[in-house]
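>>> Sequence first, predicted model second:
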Amino acid sequence: MAQYDLIARMNGCFNELELALNDLSRFLRQLDLLQARVFSLPDIAKGEEHNPAEHIQVKAHTGEDAHQLALQHFQNLFIHHHGENISSKSAVRLPGVLCYAVDAAEHQAALLLIEEVNILKAELEHIVTVESGLAREQRFEFVHTHLRGLITLNAYRTISVLNDPDSVRFGWANKHIIKNVSRGEILAQLDKSLNAGRSVPPYSRDQWADNITREINDVKRIPEHAILKIKRPVKVQPIARVWYRNSQKQVQHPCPMPLIALCLKTPAFHPPKVGELADYDASAVKHKYKPVAQSLNLLIKRLHLYTDWSADQTSV
C-alpha cells in the first residue's frame, strides 16, 4: 500500500508541476519583454552521456525567437519533446536569459509563480531520490515505469531569478569534484559491491568479482596514513556571471536553462547588458590562476581514486 501511495504522490506532484509551469509560461508571455537571448547546444545522443566534450558549437537566438524557445524549454520534460535518438539520461541545456520590465505587482506575482514551480520540482526530486528508498541505479527504471520518458534532470532543475541585474555575461566552467576519503570507507564500498554479486557488462559475474577483489587488494597494500582522494571530472557547464552595480558585486550562476531577470520600472531604470556565449574549445581553455597540484597516483580508475603513495615507497 505504501508503494502505491508513493506512486500516486509522485504522479500527483508531477501533474501539479506541469500546471504550474503552464501558469508561469502564460504569465511571462504577458510581461513587457526587454530582451531575450538563449544559446542552443548540440543534442547528446544515446550512449554518449559520459563522453568528454572537446568542442561545443553554440547557436545564438535573440528576441521573440529566443523567448519562445525558452518558455518551451521550461515545459519540455519528456524525451518525446526532443529527437528519438536523444539521451533521456542527460539533461537538455539551453543557457541564456529572459529580461522583463515589471512593476511591483508583476514582480511579486512572478516571484510567487517561480517559487511554486521550484517547490514542486524539489518535492518531486525528494519523492524519487529519498522517499522511494531506491538505490541510484534503480531509480531510472522506477521513474520511467510510471512517468515514461521523463528527463529527471530537466524536471528537477530549478528556475533562477535575477533582480535588477546590470549585466549578464556567459562563459564555460571546467571543474573537478574532489573529496578526501579514508581507506576504510573505500574498502567498505568495495566489499559492498563484491557482496552484491552483480555483473557489470561486458564482464561476467565472476570476472567482475575478480576485478573488485583485485581493487580491494590494491587498497589494502597502501599504508593507513596514505592520502586518498576521489577526483572526478565534471562535464563542462555553461555559466552566467551577473553584475550588480549598486552592490559592486558579481554573482556566478550555473546556467543549464534560461535565467529570468526581473527589472523594476523605476525612474533610474535601464535594461541590463547581455553578453554572448562563445563556442567551447577544450584546447583553448586558459586558467587565470592554476595552483600547483599535489602529485597523486591513480589507484582505481573507475572510481577516480587517487593516492599520494606509490608502490616503490616503503611503508612506515
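On my side now, so go ahead.

>>> From now on I want contacts and neighbour counts done on CA atoms only, so please keep to that.
Fine.

>>> Now do the strands in the stretch 151-300 of the chain.
161-163, 167-181, 228-244, 249-254, 259-264, 273-274, 280-281, 297-300 (DSSP state E, counting those that start in this stretch).

>>> okay, how far is it across stretch 25-45, tip to tip?
28 Å (Cα to Cα, to the nearest Å).

>>> what's the answer for stretch 283-300, then?
Span of stretch 283-300 from end to end, Cα to Cα: 27 Å.

>>> Mind listing what's buried along that stretch?
298-299 (16 or more other Cα atoms under 10 Å).

>>> cool, and stretch 230-242?
Buried, per 16+ other Cα under 10 Å, within stretch 230-242: 230-232, 236-242.

>>> With stretch 201-219 instead?
For stretch 201-219, by 16+ other Cα under 10 Å, it's 208-209, 212-213, 215-216, 219.

>>> List of residues touching that stretch?
Taking contacts as Cα atoms under 8 Å, 6 or more residues apart in numbering, the residues outside stretch 201-219 that touch it are 183, 186-187, 190-191, 193-194, 197-200, 299-300.

>>> if we can go back for a sec, export the strands of the stretch 151-300 of the chain to TSV and append columns for distance to residue 56.
Shown next, in TSV, are the strands of the stretch 151-300 of the chain (distance: least, Cα to Cα, whole Å):
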stretch	distance to residue 56
strand 161-163	26
strand 167-181	10
strand 228-244	10
strand 249-254	17
strand 259-264	20
strand 273-274	21
strand 280-281	5
strand 297-300	28
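
>>> coming back round to it: can you tell me which of the buried residues of stretch 201-219 are in helices?
Judged by DSSP state H, these include 208-209, 212-213, 215-216, 219 as members of helices.

>>> ok, second structure coming up, stack it against the first:
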Amino acid sequence: METFTPTAALRQQMVTIDEALMALASELAQLPLLEAHVYPLPPVAQGTEHDPIEQIEVGYLSGDAAFTTTLAAYRDHSARAGCSTKATHRLPGWLRFPTEAASRLTPLVTEINQLKQDFKAQVQQAGGRDEKFELVHTALPGVITLQVYRKLTLLSGALYSLGFTWADKQSINRLSREQVLEMLERSRRYIPPLCDNAQWSKMVDQEVYDIRRLPADAQLRIRRPVKTHPMINLLWQDRSPRKQQLKASLPLLLCSDTPPVVTHLGHYPPKSRQARSDRKIGGDPIIERLHLYLYHPE
C-alpha cells in the first residue's frame, strides 16, 4: 500500500472495510437470531441540519426486517438524494444471538473496527480540514466520513436491562478572559467565506474590545447545543460497574442467552420531559459566533 497515492490507498481501504462487513453479514446470517429490534429515524433534509429539533417520529422494525435493515445500515456510508451530508444517518437498535456466538463474532467485529480506525488515520494524515475534505471526496465522492468512522458494538454476557433514550444536552467549556482573547487573536488568521480581510479584522477588533471591557476575573463559558441523538443505557447483572451508556448510532450486537428487560425508543420529545433548571449562564451571548456567555456565580 505504500506505493499507492493517498487517494488510491483510501479507496482500497474502503474496499477492505466493505469486504469485512460482507463477511460479518454472512456470519450473522448463519447464526440463530434470537431477537432483533431497530428504530428507523426520519432523514434530515438538506439545508435543515442546523434547525432546532422540535420533534422526531420514531419507526419500529423487528425480526427479519430489523435484521436486514441492520446489515444495510452497517454498510451505509454514502449521502442520500435530498438529505443533508452534514447529518449522519442513525439507526438505533439491537440484535441478540446466543452467548456462544461471541467467539465467532468477536474477531470479525474487532477487524472491522480496526479497519475503520486505519481509515480515519489515513484521512487525518492529509493535513488540515480542507485537505482532508479534498482527499475523501476525491477518493470516495458522496461518502459521509463520520459514517465510515463509526465503530460496531458487540457485547456479551448477562444483561439485566437495555433502555433507549434521547440525549440533548449542551457542551459547556469554562474560559478565562485571557483565554478568550487568545482565541480571538488566533481567529484573525481564519477568514470565513464571503468576508474580506478588512471586514473580518474590524469584527474581531470589536470582539476583543468587548472582552477587554470585562473585569479581569470575569468567568466565561462557551455553551454549545449538542444535537439531539439516541442513547442506550445498559444495566449488567454480574459486572462492575453495572451501568453503562452508549451512543445508539448503529444497532448493537448482543450475545446473551437471557433476554434483557427492554425500554424501546419512543418519539422525541418524551412525554415526561422535565424542564431544565437553568444555570447561571444566561442572557444574550457576548460573542454569538463563539456561543460565548458570561457566567454569574451566586
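Structure received. These figures come from a predicted structure and were not determined experimentally.

>>> Counterpart of residue 173 of structure 2 over in structure 1?
Taking TM-score structural alignment for the superposition, residue 173 of structure 2 sits opposite residue 179 in structure 1.

>>> show me the contacts for the closest residue to residue 171 of structure 1 other than its chain neighbours.
In space, and not counting its chain neighbours, residue 171 of structure 1 is closest to residue 239: 5.4 Å by Cα to Cα, 6 or more residues apart in numbering. Residues near residue 239 of structure 1 by Cα under 8 Å, 6+ apart: 95, 170-173, 252-256.

>>> can you check residue 21 of structure 1 too?
74-75, 117.

>>> and which of the buried residues of stretch 230-242 of structure 1 is nearest residue 287 of structure 1?
residue 236 (14.1 Å; Cα to Cα).

>>> OK, contacts around the aligned partner of the closest one in structure 2?
For residue 236 of structure 1, the aligned residue in structure 2 is residue 228 (criterion: TM-score structural alignment). Going by Cα under 8 Å, 6+ apart, residue 228 of structure 2 touches 53, 166-169.

>>> just how off-centre is whatever helix or strand residue 138 of structure 1 lives in within its chain?
Here residue 138 of structure 1, judged by DSSP states H and E, is contained in helix 136-146. Helix 136-146 of structure 1 has its C-alpha centroid displaced from the chain centroid by 18 Å (Cα atoms, centre = their mean, to the nearest Å).

>>> likewise stretch 192-210 of structure 1?
The chain centroid and the centroid of stretch 192-210 of structure 1 are separated by 29 Å under Cα atoms, centre = their mean.

>>> what does residue 119 of structure 1 align to in structure 2?
For residue 119 of structure 1, the residue aligned by TM-score structural alignment is residue 114.

>>> same for the helix or strand harbouring that match, what does it pack against?
Using DSSP H and E, residue 114 of structure 2 sits within helix 102-124. In this structure, helix 102-124 of structure 2 packs against helix 6-30, helix 129-139, helix 145-149, strand 154-156, with contacts taken as 3 or more Cα pairs under 8 Å, 6 or more residues apart in numbering; DSSP states H and E.

>>> and for it, what are the contacting residues?
With Cα under 8 Å, 6+ apart as the criterion, helix 102-124 of structure 2 contacts 6, 10, 13-14, 16-17, 20-21, 23-24, 27-28, 132, 135-136, 148-154, 156, 255.

>>> With stretch 169-184 of structure 1 instead?
Under Cα under 8 Å, 6+ apart, the answer for stretch 169-184 of structure 1 is 96, 219-220, 224, 227-242, 274-278, 280.

>>> Sort out which residues of it are buried, please.
Neighbour-count burial for stretch 169-184 of structure 1 [16+ other Cα under 10 Å]: 169-172, 183.

>>> cool, and stretch 251-263 of structure 1?
254-263.

>>> what would those residues look like in CSV with distance to residue 63 of structure 1?
Formatted as CSV, the buried residues of stretch 251-263 of structure 1 follow (distance: Cα to Cα, whole Å):
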residue, distance to residue 63 of structure 1
254, 22
255, 19
256, 19
257, 16
258, 13
259, 15
260, 14
261, 15
262, 16
263, 17
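
>>> Would you double-check that residue 101 of structure 1 falls in a helix?
No - counting by DSSP: H, G, I helix; E, B strand; the rest coil, residue 101 of structure 1 falls outside a helix, being strand.

>>> And residue 236 of structure 1, how far from residue 279 of structure 1?
Going from residue 236 of structure 1 to residue 279 of structure 1 by Cα to Cα gives 12 Å.

>>> for residue 35 of structure 1, same thing?
Distance from residue 35 of structure 1 to residue 279 of structure 1, by Cα to Cα: 22 Å.

>>> re the thing from before, contacts for the helix holding residue 138 of structure 1?
Contacts of helix 136-146 of structure 1 (Cα under 8 Å, 6+ apart): 7, 11, 128-129, 150.

>>> Just the closest of the residues you listed to residue 306 of structure 1, please.
residue 129 (28.5 Å).

>>> dump the residue contacts of residue 148 of structure 2.
By Cα under 8 Å, 6+ apart, the neighbours of residue 148 of structure 2 are 77, 116.

>>> hmm, back to that, out of the contacts of helix 102-124 of structure 2, which are buried?
Among these, those buried by neighbour count (16+ other Cα under 10 Å) are 6, 10, 13-14, 16-17, 20-21, 24, 28, 132, 135-136, 148-154, 156, 255.

>>> Do I have it right that residue 247 of structure 2 meets residue 152?
No - the pair residue 247 of structure 2 / residue 152 is not scored as a contact, 10.8 Å apart, by Cα atoms under 8 Å.

>>> To which residue of structure 1 is residue 89 of structure 2 aligned?
By TM-score structural alignment, residue 89 of structure 2 lines up with residue 92.

>>> Can you give me the distance of that match to residue 39 of structure 1?
Residue 92 of structure 1 sits 12 Å away from residue 39 of structure 1, going by Cα to Cα.

>>> Quick one: end-to-end length of stretch 214-234 of structure 2, please.
End-to-end distance for stretch 214-234 of structure 2: 45 Å, by Cα to Cα.

>>> go on, stretch 168-180 of structure 2?
End-to-end for stretch 168-180 of structure 2, by Cα to Cα: 26 Å.

>>> what helix or strand does residue 71 of structure 2 sit in?
Going by DSSP H and E, residue 71 of structure 2 is in helix 63-74.
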